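In: Give the three-dimensional model of this entry:
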Amino acid sequence: MPYIPDSFTAGTTLALSVALTAYPPPEWSLTLLLRGPEQRDLTSSPDGTVHAFAVTAVDTAAWKAGDYWYSLRATDGTEVHELETGTFTVEPDLASVAEGFDGRSHAEKVLEAIEAVIEGRASKDQDSYRINNRELRRTPISQLLKLRDVYRQEVKRARAAKRGRDTLGRQVLARFGRA
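Out: Here you go, the predicted structure:
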């Protein structure tokens, strides 16, 4: 069971509670090592039977947005056990980003660019031409349409995942038992 979320927004309070029967507080403490656009090390505090990580909104407002690699470790002062590793994203704090911020994903930006190329090519019939021994070849419309479909699906899956919907396709209902 993962203890660390997939993403977190800078400028908001980060509060994590981790209950570990094999590594109970206060005999054991947890450290969350973060490496990415910057280095952050968080240490848990015992809160009854759980390990609590708490970082105020004022403190997380200074965190740089981007992808971080993490290691969650338990220690009793002598032994150190790595409990979980992975990546998570620190999303930018919209309260502090500059005008003109573009929060779209890479896939959304690429999809828009592909569609702009298709739209611009609609009135051009040549796929290539040569001037003074320089040649320009354009990507065939058929390949652009295939690429557009790939990115449309990627954007659709990402949006569905953000909304907590199934990303594997359509839902199939089944009933088992006697008729």
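
In: use CA for all of it now, contacts and neighbours both
Out: OK.

In: What is the biggest strand by length in the chain packed up against?
Out: When secondary structure is assigned using DSSP state E, the longest strand within the chain turns out to be strand 80-91. Applying 3 or more CA pairs under 8 Å, 6 or more residues apart in numbering; DSSP states H and E, one finds that strand 80-91 makes contact with strand 7-9, strand 66-75.

In: Who are the contact partners of the residue nearest the centre of the chain?
Out: Centroid check for the chain by CA atoms, centre = their mean gives T89 as the closest residue, at 5.0 Å. Applying CA atoms under 8 Å, 6 or more residues apart in numbering, we find T89 in contact with D6, S7, F8, A65, G66, D67, Y68.

In: what ranges do the strands span in the protein?
Out: Applying DSSP E to the chain gives strands spanning 7-9, 14-18, 29-35, 39-43, 45-47, 50-55, 66-75, 80-91, 128-131, 134-137.

In: So which residues make contact with the second one?
Out: Put plainly, it is strand 14-18. Y3, I4, F8, V50, H51, A52, F53, A54, V55, T56, A57, T60.

In: buried set for that strand?
Out: Neighbour-count burial for strand 14-18 flags L16, S17, V18 (criterion: 16 or more other CA atoms under 10 Å).

In: Could you also give me the structure for this second sequence? I'd like to compare it with the first:
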Amino acid sequence: MPVSLPEQITAGTTLDLNLTLTAYPAPTWALTVLLRGPFSHDLVATPNGNGHRLSFDAAITATWSAGRYWYSVRVTDGVNVLEVDAGELTIRPDLAAVADGADLRSHARKTLEAIEAVIEKRATKDQERYRINNRELYRTPLADLLALRDRYRREVRNEERARRGESLLGRNVLVRFPNRA
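Out: A predicted model of the protein is given here:
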């Protein structure tokens, strides 16, 4: 019975979730979400009718550290403790608290731009390696750089598609089957 937790939470914003677990209704069962990552957070739900409410105001979430977290959603009746869901989520940084000049690009975006900068500078140099006074310099072959660039382009494209909520498997193909009576 998976619980519907968001894939991302933004620090510094209000988190308000109502979780209904028909097999584990409140107040008979208490629900806690354990987050483990850069910091540990134990999110305790309050009963909301038969459901469980996770509600934290912006001042509380502003103290949460950005990063990848693993979560475990647990319920207890005072004797039994059951894990009803587990997974990963991301806490994104609070932009109101980010210092000037912070680089918030993803690893893939930073790497892609670095590879493209090397390829751009390489356009005026044709040596793959050279030696001066017993010191040698080897450059990454252009074919390897192009392959890396393509890999990171795909990764950045997938990040952008995921951010827009699009399929990561490619474009949707609609198919119509004839009616068979």
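
In: After superposing, what score do the chains get?
Out: Aligned and superposed, the two chains score 0.96 in TM-score terms (TM-score structural alignment, normalised by the length of structure 1); 179 aligned residues with a CA RMSD of 1.3 Å.

In: So for R175 of structure 1, which of the helices and strands packed on strand 80-91 of structure 1 sits nearest?
Out: Using CA to CA as the measure, strand 7-9 is the one of these that comes nearest R175 of structure 1, at 36.5 Å.

In: ok, and what's touching the closest one?
Out: Residues outside strand 7-9 of structure 1 that contact it (CA under 8 Å, 6+ apart): L14, F88, T89, V90, E91, P92, D93.

In: Might one say that the fifth one is in contact with A65?
Out: Yes: counting by CA atoms under 8 Å, a contact exists between E91 of structure 1 and A65, whose distance comes to 5.3 Å.

In: one step back: any chance of the strands of structure 1 in CSV with distance to A116 of structure 1 as columns?
Out: As requested, those are exported to CSV (distance: least, CA to CA, whole Å):
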stretch, distance to A116 of structure 1
strand 7-9, 31
strand 14-18, 40
strand 29-35, 37
strand 39-43, 39
strand 45-47, 52
strand 50-55, 43
strand 66-75, 28
strand 80-91, 27
strand 128-131, 19
strand 134-137, 17
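
In: hmm, back to that, make TSV out of the helices and strands packed on strand 80-91 of structure 1 and add distance to L42 of structure 1.
Out: Compiled in TSV, those are given as follows (distance: least, CA to CA, whole Å):
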stretch	distance to L42 of structure 1
strand 7-9	15
strand 66-75	10
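
In: Can you tell me which of those strands is nearest to R35 of structure 1?
Out: strand 66-75 (5.2 Å).

In: what angle do that closest one and strand 39-43 make?
Out: If you take axes from the mean of the first three to the mean of the last three CA atoms, to 10 degrees, strand 66-75 of structure 1 sits at 40 degrees to strand 39-43.

In: Flag every buried residue along strand 66-75 of structure 1.
Out: Across strand 66-75 of structure 1, burial judged by 16+ other CA under 10 Å covers D67, Y68, Y70, S71, L72, R73, A74.

In: helices or strands next to that strand in the packing?
Out: Counting by 3+ CA pairs under 8 Å, 6+ apart, strand 66-75 of structure 1 packs on strand 29-35, strand 80-91.

In: Using a markdown table, lay out the ones you listed together with distance to I118 of structure 1.
Out: What follows is those, written out as a markdown table (distance: least, CA to CA, whole Å):
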| stretch | distance to I118 of structure 1 |
| --- | --- |
| strand 29-35 | 40 |
| strand 80-91 | 31 |
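
In: Can you name the two of the contacts of T89 of structure 1 that sit furthest apart?
Out: D6 and A65, at 13.4 Å, using CA to CA across the contacts of T89 of structure 1.

In: who has more neighbours, those two?
Out: A65 (18 against 12; other CA atoms under 10 Å).

In: can you tell me which residue in structure 2 aligns to the more buried one?
Out: The alignment partner of A65 of structure 1 in structure 2, by TM-score structural alignment, is A66.

In: thought that match was touching A97?
Out: No: contact criterion CA under 8 Å: A66 of structure 2 and A97 do not qualify, at 11.4 Å.

In: closest to S105 of structure 1 among the buried residues of strand 66-75 of structure 1?
Out: D67 (13.0 Å).

In: was I right about that closest one contacting Q39?
Out: No: using CA under 8 Å, D67 of structure 1 is not in contact with Q39, being 11.6 Å away.

In: Pull the contacting residues for the residue located most distally from the centre of structure 1.
Out: Seen from the C-alpha centroid of structure 1, the residue lying at the greatest distance (CA atoms, centre = their mean) is N132, 47.1 Å away. By CA under 8 Å, 6+ apart, no residues touch N132 of structure 1.
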